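Engineer: Could you work out the structure for the sequence below:
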Amino acid sequence: MSITTTANKPAGQAAPAVSVTPVTWKLPVTLGLLGIVAFVFFGLLGPDKTAKFGISSGGDFFQLPAIEVPAALGGTVLSVILLALAGYAAFLKTRDQRAPRWLPILFTVLFVAAFLIWVVGGARTTSISLAGLIAGSVTLAVPLVFGSLSGVLCERVGVVNIAIEGQLLGGAFTAAIVASVTQNPFVGLLAAAGAGALVSMVLAVFSIKYVVNQIIVGVVLNVLVSGLTGFLFSTVMQADKATFNSPGRLPIIDIPVLSSIPVLGPILFKQSVVGYLMYVAVILVWVGLFKTKWGLRVRAVGEHPQAADTMGIKVNATRFWNVTLGGAIAGIGGSFFTLVAIDSFTKEISGGRGFIALAALIFGRWNPIGAFFAALLFGFADNLQSIVTIIGTPVPSQFMAMLPYLVTVLAVAGLVGKSRPPAASGVPYVKG
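Structural biologist: Sure thing, here's the model as predicted:
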């Protein structure tokens, strides 16, 4: 449903129609329910212990004191703030005003903080390294960031990229086998980019040239790459692991002094080559899309290909090369699994992270910066479920294992606001 308003115009002039989407109760109700859950479990039923969060590690340039929070009191205070934010969202709804973007973001941050206090306060070990939790989250988010950037580049030009999983998996396999044969992980990194680009070129040829349904092609590519890499792993890699599945690892580059800054140091200045490339890729894709003539053409093709064609832009050629570039970026992300995380390839090593990357780009509203932070959120959920299991949390391990995927479902469901994809995303262009 939409409401159309007409501005007063002089006689003889057409008045523009403005479509206004009505404000719904979805956000206030959701925030209210989560606030009540937080108040009951994190506040009223919160543990009587004190949760301790370490900020600095032994190698930091200077030491910061740990943060100690009484679990029940901290959970109660944060829960009251959460309920107040939900009430504010409801108040805005009664006035037909949309909640500001910062409100669900602040609510999410405070809810996660309350959850952490509750979990750590009720664990056998009531202490956790906050710096380690954040640094580990960024590390786990690396392939998600590359995958989401691939999706952004493809969808901004009008092609739905369901094949991110296949691009990550193909990059991981190729990086492992090429680095093993050449005994050079940097050559494996370049080969991973080529493998991801090759998978994307198949997607581009069938979806752009032959106008096959883009989602079907993406799903088929995921199955194809999964089956092919699994077969080669069983028949080639396992037969001679020393030759074909011993790629080595990319070195961790430690920038002196800067890497010793508490919390930020390990995140920004103590990374592998792939980690540093992640930050560079996010910046370059954002600048390219929104600050260059190339980006303007790309977005025009994704929003209105007919108009772009009229202006002399080669629509399908632009789509083809953008999809190929996106695949190369995803392939680099796939190399993280075999050249950084571990030094070998295993079947299905990507573990469905391509689909989480797809959710990250939707959550990030098809913006490279938004997709980056969304990927960090999913990486945080993934790392959190590992750490809280180690410290002996009262939360069932099965629930913690499903936490990353639960966050993904909530994000795709649009609980933080409605996202609008590029208008021509998924629509093939046939020049008439």
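Engineer: For the rest of this, base every contact and every neighbour count on C-alpha atoms.
Structural biologist: OK.
Engineer: Which residue ranges of the stretch 251-400 of the chain form helices?
Structural biologist: 264-269, 273-291, 293-303, 305-310, 315-336, 353-363, 368-390, 397-401 (DSSP state H, counting those that start in this stretch).
Engineer: Against residue 303, how distant is residue 93?
Structural biologist: 31 Å (Cα to Cα, to the nearest Å).
Engineer: mind listing what the residue nearest the centre of the chain touches?
Structural biologist: Nearest to the geometric centre of the chain sits residue 375, at 2.3 Å (Cα atoms, centre = their mean). Listed by Cα atoms under 8 Å, 6 or more residues apart in numbering, the contact set of residue 375 reads 141, 144-145, 148, 357, 360.
Engineer: and if we set it to 7 Å?
Structural biologist: Contacts for residue 375 (Cα atoms under 7 Å, 6 or more residues apart in numbering) come out as 141, 144-145, 357, 360.
Engineer: what does residue 24 give?
Structural biologist: Under the criterion of Cα under 7 Å, 6+ apart, residue 24 has no neighbours.
Engineer: about what we covered before: out of the helices of the stretch 251-400 of the chain, nearest to residue 33?
Structural biologist: Closest to residue 33 of the helices of the stretch 251-400 of the chain, according to Cα to Cα: helix 397-401, at 19.0 Å.
Engineer: Mind giving me the packing neighbours of the closest one?
Structural biologist: With contacts defined as 3 or more Cα pairs under 7 Å, 6 or more residues apart in numbering; DSSP states H and E, helix 397-401 has these neighbours: helix 368-390.
Engineer: From the chain's centre, how far out is the helix it packs on? Work that out for me.
Structural biologist: 8 Å (Cα atoms, centre = their mean, to the nearest Å).
Engineer: Show me what counts as buried in that helix.
Structural biologist: 368-385, 387-389 (16 or more other Cα atoms under 10 Å).
Engineer: For residue 252, which non-adjacent residue is spatially closest?
Structural biologist: residue 272 (4.3 Å; Cα to Cα, 6 or more residues apart in numbering).
Engineer: make that residue 175, sorry
Structural biologist: residue 188 (4.1 Å).
Engineer: tell me which element the one you found falls in.
Structural biologist: Using DSSP states H and E, residue 188 sits in helix 185-204.
Engineer: For the nearest residue to residue 3 once chain neighbours are set aside, grab the count of nearby residues.
Structural biologist: Nearest non-adjacent residue to residue 3, counting by Cα to Cα, 6+ apart: residue 20, 5.2 Å away. As a burial measure, residue 20 scores 11 neighbours (other Cα atoms under 10 Å).
Engineer: And residue 20, how far from residue 26?
Structural biologist: 17 Å.
Engineer: what are the ranges of the strands in the stretch 51-200 of the chain?
Structural biologist: For the stretch 51-200 of the chain, the strands defined by DSSP state E, counting those that start in this stretch cover 67-70, 127-129.
Engineer: Single out the most deeply packed of the ones you listed.
Structural biologist: strand 127-129 (a mean of 19; mean count of other Cα atoms under 10 Å).
Engineer: what residues does that strand touch?
Structural biologist: By Cα under 7 Å, 6+ apart, strand 127-129 touches 51-55, 120.
Engineer: before we go on, could you also do this sequence so I can check it against the first one:
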Amino acid sequence: MTTAGTAGLLTRAPEQASIRSWKAPISLVVFTALYVLLISAAARDGVSTFRLSTDADAIQLPSLSVPVGPAAWVAGLLLLVLTGVAFALVQRRLRTPLWLIIVYILVAVFGFLTWAIAGAAIPVAGLLAGAVALAIPLIYGALAGVIGERAGVVNIAIEGQLLAGAFSAAVVSTITGQPLLGMVAAMIAGVLVAAVLAAFAIKYLVDQVIVGVVLNVLVAGLTSFLYSQVLQPNQATLNTPPRFDRLPIPLLSEIPILGPVLFRQTIIVYLMYIAVAVVWFAMFRTRWGLRLRAVGEHPQAADTVGINVNATRFWNVLLAGAIAGLGGTVFTIGNGIAFNKEMTAGAGFIALAAVIFGQWDPIRATLAALLFGFASSLQSTLSVIGSPVPSEFMLMLPYLVTIFVVAGVVGRSRAPAADGQPYIKG
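Structural biologist: A predicted model of the protein is given here:
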């Protein structure tokens, strides 16, 4: 089959009528109103300071100090303008663009931070570095979710794949003293979990969501049992994983703000950069990507032009499992932390939310995962500097952001047409 023939499968899908979706504008109205209510009811004075450089930076940037009241209200005015633009676009039957959402989030974060740290200083590089660190497993999980769903298989088992990867990486790297071998073991563990999902969902036609949920429970129970019965009694010999060293990239690591955040990282982070670029390029610029998207959009048509639908789905689910398993290494050898029960703490489900927010696109899903990581990092940072925001709200912040972007900001989006649907040949 030619590449052009496969591409044709993706253009013969029924065209969707242009339908207005008011979800995004209405959500922006609600959150703008909450922001204005916050800075009005709990007005704060003083100066907020944003420290842009660390003592280790070769290039030192001056700290940015802004008056709390004026800066917070200017941010509120900009949020109103952006909300109005969103309404105008939807009125003209246009979708709310991604750039508008990104600008809205940046302005809202700046205004909220200015209000929250009144009279204090916040290290911007530390905040962003924490966001990247917390987003890495989410990005790996989101890539796995995008590949699986583009092929037509809903990968609810990302949580289990991350947890299996974390467990295997900790044990193997402890025994061998080689974190690289732990990384390989984590990928194999992710593939094994994915193989069970693929076998039941593709060959035996079991409901994919049910299989994924059962696998998550199975992996959580199995790793918890092994942790209690095997790892805890032998902590020194089985659960003291080494960590990857940070590898600063010459010149790039000296870029102000971004250098310490992006280019003073471990090999796991650098592999993530490569994975995002390769998955995006391969999905939209190669024959493999055309076949992958064809079996997820129109498996019957793909079958008629010679594509083995179920085999394509099976191998891509295994590939997704390997990527998710690699993401699990962040929890153990990525930080030199011993394995603990259910240490992934729902990261796989947030990764699935990133897939939806990113509209099944690797780049957009990565941006969504970074947003969720930033929300978690912001919660920790504000708690450390003594923000007046209630601690209960701070604990909810990452999940509130998840609900905000998935239920409101995403707007109208369409999953691959055959996502979650088993294919029976003939």
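Engineer: what lines up against residue 57 of the first structure once you look at the second structure?
Structural biologist: Mapped onto the second structure by TM-score structural alignment, residue 57 of the first structure lines up with residue 54.
Engineer: Distance of that match relative to residue 265 of the second structure?
Structural biologist: Counting by Cα to Cα - residue 54 of the second structure and residue 265 of the second structure are separated by 16 Å.
Engineer: Could you do residue 55 of the second structure as well?
Structural biologist: 18 Å.
Engineer: neighbour-wise, which of these two wins?
Structural biologist: In terms of neighbours (other Cα under 10 Å), residue 265 is the more surrounded of residue 55 of the second structure and residue 265; the figures are 22 against 7.
Engineer: residue in the first structure matching that one?
Structural biologist: Per TM-score structural alignment, residue 265 of the second structure is aligned with residue 271.
Engineer: and what of residue 154 of the second structure?
Structural biologist: Checking TM-score structural alignment: residue 154 of the second structure goes with residue 160.
Engineer: Isn't residue 159 of the first structure up against residue 422?
Structural biologist: No. Counting by Cα atoms under 7 Å, residue 159 of the first structure does not reach residue 422; the two are 9.6 Å apart.
Engineer: Of the two, which one has the most company?
Structural biologist: A direct count of neighbours by other Cα under 10 Å for residue 159 of the first structure and residue 422 places residue 159 higher, at 28 against 20.
Engineer: Run a quick neighbour tally on the match of residue 57 of the first structure.
Structural biologist: Neighbours around residue 54 of the second structure, by other Cα under 10 Å: 17.
Engineer: cool, residue 77 of the second structure as well?
Structural biologist: 15.
Engineer: which residues sit in contact with the residue opposite it in the first structure once aligned?
Structural biologist: The alignment partner of residue 77 of the second structure in the first structure, by TM-score structural alignment, is residue 80. Residues near residue 80 of the first structure by Cα under 7 Å, 6+ apart: residue 39.
Engineer: hmm, 8 Å instead?
Structural biologist: Contacts for residue 80 of the first structure were tallied using Cα under 8 Å, 6+ apart; they are 35, 39.
Engineer: now swap in residue 140 of the second structure and tell me
Structural biologist: 272, 323-324, 326-327.
Engineer: Thought residue 125 was touching the match of residue 57 of the first structure, still the case?
Structural biologist: Yes. Between residue 54 of the second structure and residue 125 there is a contact at 7.3 Å, judged by Cα atoms under 8 Å.
Engineer: Return the set of buried residues in the top helix by length along the first structure.
Structural biologist: Looking across the first structure with DSSP state H, the single longest helix is helix 130-156. In terms of neighbour count (16+ other Cα under 10 Å), helix 130-156 of the first structure has its buried residues at 130-156.
Engineer: Tell me roughly how far that helix lies from the second structure on average.
Structural biologist: Compared with the second structure after the fit, helix 130-156 of the first structure shows a mean deviation of 0.7 Å (mean Cα distance after the TM-score superposition for the first structure).
Engineer: what about that helix, distance to the chain center?
Structural biologist: 5 Å.
Engineer: can you check stretch 237-249 of the second structure too?
Structural biologist: 23 Å.
Engineer: now stretch 347-360 of the first structure: which residue numbers in the second structure?
Structural biologist: Going by TM-score structural alignment: stretch 347-360 of the first structure matches residues 341-354.
Engineer: my guess is residue 254 of the second structure contacts residue 56, does it?
Structural biologist: No. Using Cα under 8 Å, residue 254 of the second structure is not in contact with residue 56; the gap is 9.5 Å.
Engineer: Neighbour count for the two, which is higher?
Structural biologist: Neighbour totals were compared for residue 254 of the second structure and residue 56, and residue 254 leads with 19 against 9 (other Cα under 10 Å).
Engineer: which residue sits closest to the alignment partner in the first structure of the more buried one, ignoring its sequence neighbours?
Structural biologist: Per TM-score structural alignment, the equivalent position to residue 254 of the second structure in the first structure is residue 260. Distances taken as Cα to Cα, 6+ apart put residue 60 closest to residue 260 of the first structure, at 4.3 Å, once the chain neighbours are dropped.
Engineer: and if you look at residue 352 of the first structure?
Structural biologist: residue 165 (6.4 Å).
Engineer: give me the number of residues near the one you found?
Structural biologist: Neighbour tally, residue 165 of the first structure, other Cα under 10 Å: 31.
Engineer: Roughly how far does it sit from residue 331 of the first structure?
Structural biologist: For residue 165 of the first structure, the distance to residue 331 of the first structure equals 10 Å [Cα to Cα].
Engineer: what's the answer for residue 250 of the first structure, then?
Structural biologist: 15 Å.
Engineer: ok, now residue 94 of the first structure?
Structural biologist: Taking Cα to Cα, one finds residue 94 of the first structure at 48 Å from residue 331 of the first structure.
Engineer: Overlap in contacts, residue 159 and residue 422 of the first structure.
Structural biologist: With Cα under 8 Å, 6+ apart, residue 159 of the first structure and residue 422 have no common neighbours.
Engineer: show me the contacts for residue 24 of the second structure.
Structural biologist: 86, 96, 408-411 are the contacts of residue 24 of the second structure under Cα under 8 Å, 6+ apart.
Engineer: Verify the assumption that it is located in a helix.
Structural biologist: Yes. Per DSSP: H, G, I helix; E, B strand; the rest coil, residue 24 of the second structure lies within a helix segment.
Engineer: Tell me the counterpart of it in the first structure.
Structural biologist: Per TM-score structural alignment, residue 24 of the second structure is aligned with residue 27.
Engineer: ok, residues contacting stretch 352-364 of the second structure?
Structural biologist: Contacts for stretch 352-364 of the second structure (Cα under 8 Å, 6+ apart): 138, 141-143, 145-146, 149-150, 156, 158, 276, 279-280, 365-369, 402, 405-406, 410, 413-415.
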